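> How does the following fold in three dimensions:
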Amino acid sequence: MTRPVSVHPGRSLLLPGLAALVALAILIGLGTWQLERLAWKENLISQIETRAYGEPGDIVAEAEWPAWSAERDEFRKVRVTGTFLHPYETPVYGLAPGSQRGSPAQGYYLLTPLRLPGGAIVTVNRGFVPMELKDPATRPGSQPAGEVTVTGLVRAPEAETLFTPENDPARNTWFLRDPQTIAQAHGLERVAPFLIDADATPNPGGWPKGGQTPLSLPNNHLQYAVTWFGIALTLIGVFTAFAWRRVKGPVSGELK
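Below is the predicted model:
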């Protein structure tokens, strides 16, 4: 008669234990990442509350542009005066809140260089237009001539991600609000490393629509972190119960 092979309980827990450890590491990593996002979001909200309201100030002087920092300057309310260089108007694809909640509108943010009295240039995000108004000819009066004054918020350039489509300057097709990249494509020099999101002051002809900077940001990262850590604790409890039953074997009276 063949004697049954005895498997040590500890060996039978090896693979389940490794799987549980991997899952636990992932859950703790997700929870920790959400805590990091929480700190980032709270800092961002603090910047907005501190800088985006009140009387507008001047932009950072051109001499300080090489050392410009979003951490120190983004979301600050400013006012600039200059002349728009409308031939270099750049439509950057994006979404804006639609007329119905949860249904964003597709269109373009119009980035236009503004030449300052000293000759330097700051890029202004003048606002949003729907897809059918990309061509300036479809929105008469939207490109004011002469000196203008713009009030808005300082914004950092958008960062490229893995999901960002590639810009096509030859077709004037853009997906990133990045003033330096746009300036390089147009051959412009002395361009600020930041841009200004214009406020909601109406533009001639009604377009573009400014004031698109979101100032009320959702902050659910603590809730998400608690959820991930809670799942991690549940996993520990479930695996502990599972391991206990494996080590102790069937309880008395249980069918074998």
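> CA atoms for contacts and neighbours, from now on please.
Will do.
> buried set for the helix or strand hosting residue 39?
Counting by DSSP states H and E, the element that carries residue 39 is helix 14-51. If you call a residue buried by 16 or more other CA atoms under 10 Å, then helix 14-51 has these buried ones: 17, 20, 24, 27-28, 30-32, 34-35, 37-38, 41, 44, 47-48, 51.
> Can you get me a residue count around residue 154?
Number of residues near residue 154 (other CA atoms under 10 Å) recorded here: 24.
> Please give the element, helix or strand, for it.
Assigned by DSSP H and E, residue 154 falls within strand 147-155.
> List the buried residues in the helix or strand following that strand.
Going down the chain from strand 147-155, the next helix or strand is helix 179-186, by DSSP H and E. By 16+ other CA under 10 Å, the buried positions in helix 179-186 come out as 179, 180, 182, 183.
> Now do the next helix or strand after helix 179-186 against helix 179-186, angle only.
Per DSSP H and E, helix 179-186 leads on to strand 191-198 as the next helix or strand towards the C-terminus. Relative orientation of strand 191-198 versus helix 179-186 (axes from the mean of the first three to the mean of the last three CA atoms, to 10 degrees): 110 degrees.
> one more to put side by side:
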Amino acid sequence: MDSPAPPHRLSAALRWSFIALMLALTVACVFLGMWQLQRLAEKEALIAAVAERLHLPPVPLPPQAQWTGLDLDLLNFAPVSLTGTFRHDQAVTVFTSLVDARGPASGPGYWVVTPFVLAGGGTVFVNRGFVPENLQEAALNDPGGPQGRVTITGLLRPAEHAGWFVPEADTSNRIEWVRDPARLANLVDPALAPFAPFYVDQAAGPGATLPQGGETVVEFPNNHFGYALTWFGFAIIAPVMLGFWLWRQRRTKV
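I've put the predicted structure just below:
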């Protein structure tokens, strides 16, 4: 039978394992800090690009034939113009809570999202704007808005995707929780298909018109610099802790 390893060899193995672990942790923290700095540069470039894009003149909406291959990240917040007809009888309301509003209405309420049948084919969901919570039924029963063929402008937006805790649509009251064309399509006449994989936030109307358009929230969470500092902090702490531990080990031996 093999005899057990001497205690001093086992202790040495544990010491070297701990040292290797702390050094690997330091390297990993440095890598993550550098990665966050890279993400910071990418996010700042995106913010600058969108800020410039918002002030460009509207361009015609890509036709239906191009919808499948569109890079929606490159078109996010792009001003577009589109010609067609609103289907006000098929409007859907999407719950929201509007803060920092540009118009007079704010707080809990709904986006009024209406199918817009394009003159060239296909349907785009257009977010006509915000209405307060107590006007949800009125927005559906008497939506108003332009009739017949019109040309409108707005900002192209990718679909909002529902998280795990987002409930299913309230079909009886025509209420949704996200502006996702795939989900919105389930609440309208299927004959309006095909539906664009994006939606359009309509520009603001005159005065205090409801729905209150022009309320697109242009916001990008940018905490990458703070995350980078955190990881670099861990990269400093790990070798300091390792050095202190080695110093204690030497004192214990003495």
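> what sits up against stretch 81-101 of structure 1?
The contact list for stretch 81-101 of structure 1 (CA atoms under 8 Å, 6 or more residues apart in numbering) reads 103-117, 128, 134, 143-150, 172-177, 182, 186, 212.
> Would you list the buried entries among those residues?
Once neighbours are counted (16+ other CA under 10 Å), the buried part of the contacts of stretch 81-101 of structure 1 comes down to 105-115, 128, 134, 143, 150, 174-177, 182, 212.
> Aligned against structure 2, show me the partner of residue 178 of structure 1.
Counting by TM-score structural alignment, residue 178 of structure 1 corresponds to residue 180 in structure 2.
> pretty sure that match is touching residue 160, no?
Yes - applying CA atoms under 8 Å as the test, residue 180 of structure 2 and residue 160 come out as touching, 5.0 Å apart.
> spatially speaking, which residue is in the middle of structure 2?
residue 160 (6.8 Å; CA atoms, centre = their mean).
> if I pick the aligned partner of it in structure 1, what's in contact with it?
Matched to structure 1 by TM-score structural alignment, residue 160 of structure 2 sits across from residue 158. Residues counted as contacts of residue 158 of structure 1 (CA under 8 Å, 6+ apart) are 176, 177, 178.
> surely residue 174 of structure 1 meets residue 160?
No - applying CA under 8 Å, one finds residue 174 of structure 1 not in contact with residue 160, separated by 11.8 Å.
> Skip the chain neighbours and tell me the closest residue to residue 115 of structure 1.
In this structure, residue 115 of structure 1 finds its nearest non-sequential neighbour in residue 121, 4.5 Å apart by CA to CA, 6 or more residues apart in numbering.
> Secondary structure element for residue 126 of structure 2, which one?
Counting by DSSP H and E, residue 126 of structure 2 is part of strand 123-132.
> which bit of structure 1 covers that strand?
Strand 123-132 of structure 2 maps onto residues 121-130 of structure 1, going by TM-score structural alignment.
> can you list the residues that contact that stretch?
Among residues not part of stretch 121-130 of structure 1, those counted as contacts by CA under 8 Å, 6+ apart are 96, 105-116, 179, 189-192, 194-198, 207-212.
> and the longest strand along structure 1, how far out from the chain's middle?
When structure 1 is parsed with DSSP state E, its longest strand is strand 103-115. The chain centroid and the centroid of strand 103-115 of structure 1 are separated by 16 Å, computed with CA atoms, centre = their mean, to the nearest Å.
> secondary structure element for the corresponding residue of structure 2 for residue 239 of structure 1?
In structure 2, the residue equivalent to residue 239 of structure 1 is residue 242, according to TM-score structural alignment. Using DSSP H and E, residue 242 of structure 2 falls within helix 224-253.
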